[in-house]
Each structure stands twice: as structure tokens, then as C-alpha cells.
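Q: The following block contains a protein sequence and its predicted model.
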Amino acid sequence: MGQSIRNELIRVLIASDATFLSGEEISRKVGVSRAAIWKHIEELRQEGYEIEARPRHGYRLVYRPDRVAPEEIYPHLQTVAFGREIRYLVQTDSTQIVAHQWAREGAPEGAIVIAEEQHQGRGRMGRVWHSPPQTGIWMSVILRPPIPLSHAPHLTLLASVAVRRALAKLTELPVKIKWPNDLLINGKKVCGILTELRGEQDQIHYVIVGMGINVNAQVADWPDWLKEVGTSLRHELGRPIHRASLLAEILAELEQSYQGYLERGFAPIREEWQQMAGILGEQITARTSQGSYTGIAEQLNEHGALLLRTEQGVVPVYSAEIEWQGDSSGEN
């Protein structure tokens, strides 16, 4: 109950657009006593919110700390299901681990795990994702898609299209997709997407779509190896971004893409992915568990595999490390 009061209180203060609201008006809108409003305002102040109180005028929100707590996300949500259930952690080893546990316990579709900091953030093939505190979006989304197991690779491509769309919409930066799970700006990695699932035979029990996005990281503070391959939205824009607003936009695009996929299939996702990929038409090297292949990246097939035209013919690549001349992203 206390959390829902806080959520509604912050929503009301944000909606007032920094104008004063009387304690009586806030009490009426939130649905609790003025004494309860005062108590929650004091708690918010202790967490870094600056709320001005003026006799005969009331309260107004002056400053919001950059947090991705539920009370900061909810006022911006435009979704039906995605992000409506949130587990928020100040610190965690990995949001993927927490999301797997929650999914096994019966978490609803669209539930998310979000953290301010990860100690063991996971990328593809067991790599560590650099996740410094309060600088990025470290999130895992739980899905329960009614699709065959063989279609699971579609979801990574769907997520990359949706996240790219949200980043480009809010920043107008030239975000490109690197197959299958990275987003690049000027050849450097700004986001990684990791899709994991649990299922048996041809049935999917649940899917966890994890993402790590470098939002407000100061690249100058990164280790040298990371500066060479990665970037952040703040570094590219020259200004910080409100993370909760961006997160809500990502969830809106993700839900829209997911519902469209369930209704219309993979073809629209495939087409948009190919338009936004920075790799098609380029000569690349794909290092797979079966060996390395060099050739021209042509398109995706209906299964989500990258078709590579080599001297030996067209090779479908399902999982690989991709290298090409225009890429400096490596793996973060």
C-alpha cells in the first residue's frame, strides 16, 4: 500500500509541472490523509527528492534524482502490461538471475526486473557487462510467448528493433543494429541484448529478454579497453538523459513490437531489422562453433539466421561472433 501511495504522490507532483499544490488537493488526488502525505514527502526528501513547502501554497516538486525506481517509471508508462509489475533493486548480481527466479514463481508476462547497479551483468557467451551504478538501464523483461521453440531467435531481433526505435526516437542519434544483439552508434556499442529461455520439446515456458544500455555513463571514467569499443548516449549527445522516461519509451516500443509480432508474424520485424542493420552488404567474418566464414552479409531468413554469401555458397549463420571493417564495438 505504501509503495502505491508513493507512486501516486510522485505522479501528482510531476503532473503539476512544478506549480504548487495544496496539501488538501494532494490528499484528495492521492486518496490519503494530509498527515500521510506529509510522511511520504519526508521519506522522498530523504531519498534525494527536493520538494518545496510554502505556507498557504502547499508543495511543489523542485528536483528529482535520476532513479529507475517504480515511482519514477509509472508516471511515464504508456503500456498495457509491460512494466506494470516491477522488481526494483539498488544492487544485484544480475537482473537475469532474478528474472529467472521470478518467472519460475509465476511472474506475469511483461514483468520487469530493473537495477541501479549490477555486479555480474551478463552478456553473450558468458561475458561480463560493465554496469556502473545509476548510469544505465540494466533490465530484464519476462515474456511468455505462444510460439514454437524454433521461433525463439525472433525475439532477440524483435527486441533489438524495438530498443533501437526507442533510442532513435528520444535522441535522434544514428543507432544501428549489429547482428544479432548489439546496438551501435558510430561503430561503438551502446546496448547489448541477451535472450534466454526455458522450455521443453517444442514448448516455451518463458523467455527473459535482458538489456544493458549505457545511458549516462561518463566515457572518460571508463577503463581504456572499454573506451575503444563502447559509448554512451550521454557521450554522444553531450547531455544526460532521464533514464526512467527512456525506460518507459523502450517498454512501449517493446510491447508494440511484441504484440505486432504475435498478430502478424516475423516478416515486419525482419524487414525493419534489415533497414536498420549496419552490416548488410558488408564483407564480414562470422566465427561460429563450426568454424569461421567470410563473405557478404545479405539478409535474414525467415528463421532469423543471417545469410552469408561465401565463395562456397550461401551459409545461414545462427550464432556467431561477427567482425567487419566498420565495427569497433567488440564485446562489452
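A: Happy to help now that I have it.

Q: Please make it C-alpha for all contacts and neighbour counts, starting now.
A: OK.

Q: do you know how far the nearest residue to D327 once chain neighbours are set aside is from V314?
A: The shortest distance from D327 to any residue that is not its chain neighbour, by CA to CA, 6 or more residues apart in numbering, is 4.9 Å, and that residue is G187. Taken as CA to CA, to the nearest Å, the spacing of G187 relative to V314 amounts to 26 Å.

Q: so how many other residues sit close to S27?
A: S27 sits with 18 neighbouring residues when counted by other CA atoms under 10 Å.

Q: Mind checking which of G187 and V314 has more residues around it?
A: Between G187 and V314, G187 has the larger neighbour count (other CA under 10 Å), namely 21 against 15.

Q: Contacts for stretch 287-302 next, please.
A: 266-267, 270, 274, 279-286, 306-311, 316-317, 319-322 (CA atoms under 8 Å, 6 or more residues apart in numbering).

Q: ditto for stretch 255-262
A: By CA under 8 Å, 6+ apart, the list of residues contacting stretch 255-262 from outside reads T79, A81, F82, L158, A159, A162, P268, I269.

Q: So for the last one, what's the nearest residue that isn't a sequence neighbour?
A: Using CA to CA, 6+ apart and skipping residues adjacent in sequence, the residue nearest I269 is L158, 6.0 Å away.

Q: now the helix or strand where that neighbour lies, how far from the centre of its chain.
A: Secondary structure here is read from DSSP states H and E; on that basis L158 sits in helix 153-171. Distance, stretch centre to chain centre, for helix 153-171: 9 Å (CA atoms, centre = their mean, to the nearest Å).

Q: list the helices and strands the helix or strand following it packs on?
A: Next along the chain after helix 153-171, taking DSSP H and E as the criterion, comes strand 175-178. Contact here means 3 or more CA pairs under 8 Å, 6 or more residues apart in numbering; DSSP states H and E; on that basis strand 175-178 packs against helix 153-171, strand 182-185, helix 267-276.

Q: Apply 6 Å and report the result again.
A: strand 182-185 (3 or more CA pairs under 6 Å, 6 or more residues apart in numbering; DSSP states H and E).

Q: what sits up against the strand it packs on?
A: By CA atoms under 6 Å, 6 or more residues apart in numbering, the residues outside strand 182-185 that reach it are V175, K176, I177, K189, V190, C191, G192.

Q: Distance of the second one relative to A53?
A: Between K176 and A53 the distance is 46 Å, computed by CA to CA.

Q: between those two, who's got more neighbours?
A: Set K176 next to A53 and count neighbours by other CA under 10 Å: K176 wins out with 26 against 16.

Q: mind listing what the more buried one touches?
A: For K176, the contact set (CA under 6 Å, 6+ apart) comprises L183, L184, M276, A277, G278.

Q: Distance-wise, check F266 relative to L158.
A: Distance from F266 to L158, by CA to CA: 8 Å.

Q: again with G304
A: 10 Å.

Q: And here is the other one:
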Amino acid sequence: MSTCTDRSQLLDRDEILSHLAENSLAVDRLYVHREVNSTNLCLLEKNIDAQQLSGAVCVAEMQSAGRGRCDRIWVATPYCNVMLSASWHFELPAARLAGLSLAAAVSTIRALQDYGVGNVGLKWPNDIVWQEKKLGGLLVETRSAGQQSTLAIVGLGINVRLAEDDAALIDQPWVDLAAIIGVVDRNRLVAFIITRLHEMFREFATMGFAPFQPEWERLDVFANRWVCLQQGEHTIEGQVLGVDANGGLRVIDSLGIVKTFYTGDISLRPAT
């Protein structure tokens, strides 16, 4: 694994906080580390209750056990990228958090747009893409925090700058911010992401996925296109109709039958 040769701009807690509002929950709940096993575990292993973890953020330069969806290894050159997890305590059961990962993807796109990154889209369920190349991704974990409450942790990774030997380990088209916009102030970008995630958490707590659904569908790079979904040994082709109120992907096949798919080990690609 490579590391960035230029470490002149390390992730810095004070620098991140300088870009956040003074009343941000992250002001006293922001953890910045050189290395962790994973940023999600960094928060889950805190010996504090779920309500105190609400609004907490862990950012790291390097993960020794970072994982993406379906437990795939997350490839990221240390000291070059954004690896972040943010937690929120919801007074809702886990079943009411359907669509949270899609809402988090929308909020991440908003943060990238705030930074000046244009033409960014989404690939179901939670990939962030630029010109159909993967720029980042998200993973949501939940833990029961009582009979009717849940602790949710959104973990995300953004490719800011990938070294060539690390990029060679990625088995799909990819892109990094360095190729799109050049030099990136990671501390400022992290602050923008935190701000947008916290806004999303508050809105989702009262309104669910509904306010984010239209924007998600506008950002969907496969909207109205024919796609191939691979789920285990099964392959299904159809036209994307959008997502439902729970974030499930709606597809109509050649027979006119509408099917809805939910997150799991599903591969989505354009139909040939």
C-alpha cells in the first residue's frame, strides 16, 4: 500500500472545526485519527451511550480493516483521501430507517457541490459517481438503542487522490477528485460533509426518505436506462423506473412486470 508523498495537509481537528458552525454537534464529538481499524468501529467502540454518540464523527488517514458494501475491502491510499463515519441517535426503530443510505448519498453529493465539484451522480444503492466512474461510496450500520430507538452510523469514503498501485486493486472504473478539480483541501471538504450529513439526519428523523427521493432520482445515472442486475446466480434485465419510498430500486422487465430490489449483494450495470 502506498502513502501520499506530500503530507503538508494532514487532517486536522482544529482546521475542520474552523469550517463548522459553532453550534455543530461535532464541535465536542469529532475524533481525528492517523489510523483506526475502521471509522465505523471507532464510533461503535466508544464507551458512551447512544444519545451521547449522536452527532459524533470519526475521520482517519488510514483504515486497517475498512470495508464497503457486502464486506468488500475499501481501497484508499493513506493520507490522501476522506474516510469518515458519522453517527446519529434516532427515536425510531431500525425498520423506519429504510432509505437512510440513499439520503446520506444525496447529502454527500450536496457537500461535493458546495465544494465546487460538478456533474456528480448516484448509482443505486449508494455509489457516488462522476462520468459513471466510482468516486466514493457509503455504508450504513445500525444498532438497537432501546425498544423504539436506533443508533445509525454512516460510513463513507471519497477518492481524493489514489496512488497507482492502490488503484490497480480496484475492479471497476474509478476516478478521484484530483483528476476532476485538482488540489483538494480535505479539512474543508470534511467539514462540508459533516454539515450536510447532520442536516440530513435531522430532516430524516422527522420526515424519512421522502424529502430526498426526488433529488436522488434526479441524480440517478441509470434513470430510465436498461440495466442488468446480478444477484447470485440470477440475472435480470429491465428499465429503471426510480426508487420507492424505502429506497428500493424499481425496474420494469421486458414483459412489463415491475420488480423492486433492496440492498444486498446485487451488482448493477448497463444492459448490453
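A: Here it is on my side, so go on. Values in this document were obtained by computation on a predicted structure and should not be read as measured data.

Q: now what about the TM-score between them?
A: Scored by TM-score structural alignment, normalised by the length of the second structure, the superposition of the two chains gives a TM-score of 0.87; 262 aligned residues with a CA RMSD of 2.5 Å.

Q: ok, back up a step: more crowded one of F266 and L158 of the first structure?
A: Comparing F266 of the first structure with L158 by neighbour count (other CA under 10 Å), the higher total belongs to L158, at 23 against 20.

Q: Now do whatever residue of the second structure lines up with that one against G155 of the second structure, distance only.
A: For L158 of the first structure, the aligned residue in the second structure is A103 (criterion: TM-score structural alignment). Using CA to CA, we find A103 of the second structure at a distance of 13 Å from G155 of the second structure.

Q: Same check on S85 of the second structure?
A: Noted for S85 of the second structure: a distance of 4 Å to G155 of the second structure, by CA to CA.

Q: Equivalent analysis for I252 of the second structure, please.
A: Relative to G155 of the second structure, I252 of the second structure is positioned 31 Å away (CA to CA).

Q: So for the two, which residue has more residues nearby?
A: Comparing I252 of the second structure with G155 by other CA under 10 Å, the one with more neighbours is G155, at 27 against 18.

Q: now stretch 191-208 of the first structure: how far from the chain's centre is it?
A: Remark: stretch 191-208 of the first structure is offset 16 Å from the chain centroid, using CA atoms, centre = their mean.

Q: Thought S267 was touching C228 of the second structure, still the case?
A: No. Under the criterion of CA atoms under 6 Å, C228 of the second structure lies out of contact with S267, with a separation of 8.0 Å.

Q: The two: which is more packed in?
A: Neighbours were counted for C228 of the second structure and for S267 using other CA under 10 Å; C228 has more, 18 against 13.

Q: what's the counterpart of the more buried one in the first structure?
A: Aligned against the first structure - with TM-score structural alignment as the criterion - C228 of the second structure pairs with T285.

Q: Ignoring the adjacent residues along the chain, who's closest to its match?
A: Ranked by CA to CA, 6+ apart and with sequence neighbours excluded, the top spatial neighbour of T285 of the first structure is T294, at 4.3 Å.

Q: and the gap between that neighbour and E323 of the first structure?
A: Relative to E323 of the first structure, T294 of the first structure is positioned 9 Å away (criterion: CA to CA).

Q: Spit out the residues that contact these two alike.
A: Taking CA under 6 Å, 6+ apart as the contact rule, T294 of the first structure and E323 both touch I284, T285.

Q: What segments of the stretch 101-250 of the second structure are strands?
A: 120-123, 127-130, 133-144, 150-158, 226-231, 234-243, 249-252 (DSSP state E, counting those that start in this stretch).

Q: still on that earlier bit, what residues does the match of C228 of the second structure make contact with?
A: When contacts are counted by CA under 6 Å, 6+ apart, T285 of the first structure is found next to Y293, T294, I322, E323.

Q: What is the burial count for the last one?
A: The local packing of E323 of the first structure (other CA under 10 Å) involves 18 other residues.

Q: Map it onto the second structure.
A: Residue correspondence to the second structure (TM-score structural alignment): E323 of the first structure is matched to L268.

Q: And what about its match, helix, strand or coil?
A: Reducing the assignment to helix, strand or coil with DSSP: H, G, I helix; E, B strand; the rest coil, the entry for L268 of the second structure is strand.

Q: how much space between it and C228 of the second structure?
A: When CA to CA is applied, the distance between L268 of the second structure and C228 of the second structure equals 6 Å.

Q: Which of the contacts of T285 of the first structure sits closest to G58 of the first structure?
A: Nearest to G58 of the first structure among the contacts of T285 of the first structure: I322, at 57.9 Å, using CA to CA.

Q: How many neighbouring residues does the closest residue in space to that closest one that isn't next to it in sequence have?
A: Closest residue to I322 of the first structure apart from its sequence neighbours, by CA to CA, 6+ apart: A286 at 4.7 Å. Here the neighbour count serves as a burial measure; for A286 of the first structure (other CA under 10 Å) it reads 22.

Q: Just list the residues touching A286 of the first structure, thanks.
A: Residues in contact with A286 of the first structure, defined by CA under 6 Å, 6+ apart, are S292, Y293, A320, E321, I322.

Q: rerun that using 8 Å as the cut-off
A: Contacts for A286 of the first structure (CA under 8 Å, 6+ apart) come out as S292, Y293, T294, V317, A320, E321, I322, E323.

Q: centroid residue for the second structure?
A: Residue closest to the average C-alpha location in the second structure (CA atoms, centre = their mean): L138, at 2.5 Å.

Q: leaving aside the residues next to it on the chain, what's closest to it?
A: The shortest distance from L138 of the second structure to any residue that is not its chain neighbour, by CA to CA, 6+ apart, is 4.3 Å, and that residue is L156.

Q: what does V141 of the first structure give?
A: Counting by CA to CA, 6+ apart, the residue nearest V141 of the first structure is I112, at 4.5 Å.

Q: Distance check, the match of E323 of the first structure against V227 of the second structure.
A: According to CA to CA, L268 of the second structure stands 7 Å off from V227 of the second structure.

Q: Please apply the same query to L92 of the second structure.
A: From L92 of the second structure over to V227 of the second structure (counting by CA to CA), the distance is 34 Å.
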